[in-house]
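>>> Give me a 3D structure for the following:
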Amino acid sequence: MKTASFLLPKDKVAYIHSSSSMKEALEQLEQHYYTALPIVDPEGKYAGTLTEGDLLWTLKDTPGLDFTNMDQVQVCDIEKNTRNESVSIHAHMEDMLALAADQNFVPVVDDDFIFLGIIRRKDIIEYYMRNITD
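Below is the predicted model of the structure:
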């Protein structure tokens, strides 16, 4: 089965632009109750994943940085400790099982690496549960 069947499209997913501020990222995480966000570059390409831990380590390790001036740090300048591997929209579900073991979501891109959306780990597990029990 193709990944497109399970795609949660970009317009229904919270994500952050690489040029957004650390404060905007924190607000997105809080608003959506997420622990990680896909990052999209100015061309719309998937550029990585930003996690709560990335924000906390940046806050801890940057002298003078606090909640009042987090708007001065761009997402692209934050060190990312996690790299969620993306898959092509043409990939099969079998290609995602290993990724789902380590990632809450799998970013999906087109042939030009443009971010199309995500497939949630929950959906991957449910797919395999249905196929195991059927």
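
>>> drop to CA atoms for contacts and neighbour counts, all remaining ones
Will do.

>>> what residues are up against the residue most central in space within the chain?
Geometric centre of the chain, nearest residue: Pro38, 2.6 Å, by Cα atoms, centre = their mean. Contacts for Pro38 (Cα atoms under 8 Å, 6 or more residues apart in numbering) come out as 14-16, 46-50, 107.

>>> one more to put side by side:
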Amino acid sequence: MFSPAIQHLIEEKSGAFLIPASRIAFVQEDNPLYHAFLILTKMKYAKIPVLDSKQRVVGLISLAMITNEMLTPDDITIDALSELKVKDVMQVKFDTINMVQTELETQLHLLVDNAFLPVVDDKGVFQGLLTRREWIKAFNYVVHNIDHEYELIPKSHKNLS
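The predicted structure follows:
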């Protein structure tokens, strides 16, 4: 459980955690693999969300997943890029969160193993991303501002009084 003081300061910044869907690069599950390859390469992202026709997150796709399909035992071929669809290659097991329902501590624990978490609403519709980077920025805010709002006295000093 978070310290109440830290929880309060992080909650002050929690609204800024979400990078809205309108600013996120994504692909549709029925896109050809070459489309995902182009998006990932041009945007210089390692991994992006995959959405279905109802804007629900159904997977994640990475450059590594795509290049793995291009490798044969003896060669590299681009044939898979036009033969396969994103849904044929995408990661289907991944964590998502709902910003209203998922506690801050749970978000932090999930970000230990994920560079980002897709954020969905109650119907599973993609709302945006929560990134480890945004959480680190919030932690930086706490570190630099906790003394401005709270008087912190080490417990060892209390015993001396």
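
>>> where does the TM-score land?
TM-score for the superposed chains, counting by TM-score structural alignment, normalised by the length of the first structure: 0.85, backed by 133 aligned residues with a Cα RMSD of 2.5 Å.

>>> that older thread, wait, is the residue nearest to the centre of the first structure part of a strand?
Yes - assessed with DSSP: H, G, I helix; E, B strand; the rest coil, Pro38 of the first structure lies in a strand.

>>> The second structure: which residue goes with that one?
Counting by TM-score structural alignment, Pro38 of the first structure lines up with Pro49 in the second structure.

>>> Quickly note the distance from its match to Glu103 of the second structure.
As defined by Cα to Cα, to the nearest Å, Pro49 of the second structure lies at a distance of 22 Å from Glu103 of the second structure.

>>> ok, longest helix in the second structure?
Identified as the longest helix of the second structure according to DSSP state H is helix 132-149.

>>> quick one: it to chain centroid distance?
Averaging C-alpha positions (Cα atoms, centre = their mean, to the nearest Å) puts helix 132-149 of the second structure 19 Å from its chain's average.

>>> so what does that helix touch, helix or strand wise?
helix 4-13, helix 104-113 (3 or more Cα pairs under 8 Å, 6 or more residues apart in numbering; DSSP states H and E).

>>> list the buried ones in the last one?
Same thing as helix 104-113 of the second structure. 104, 107, 110-111 (16 or more other Cα atoms under 10 Å).

>>> What is the nearest of these to Leu81 of the second structure?
Proximity of the buried residues of helix 104-113 of the second structure to Leu81 of the second structure (Cα to Cα) peaks at Leu111, which lies at 30.6 Å.

>>> Cool, thanks, talk later.
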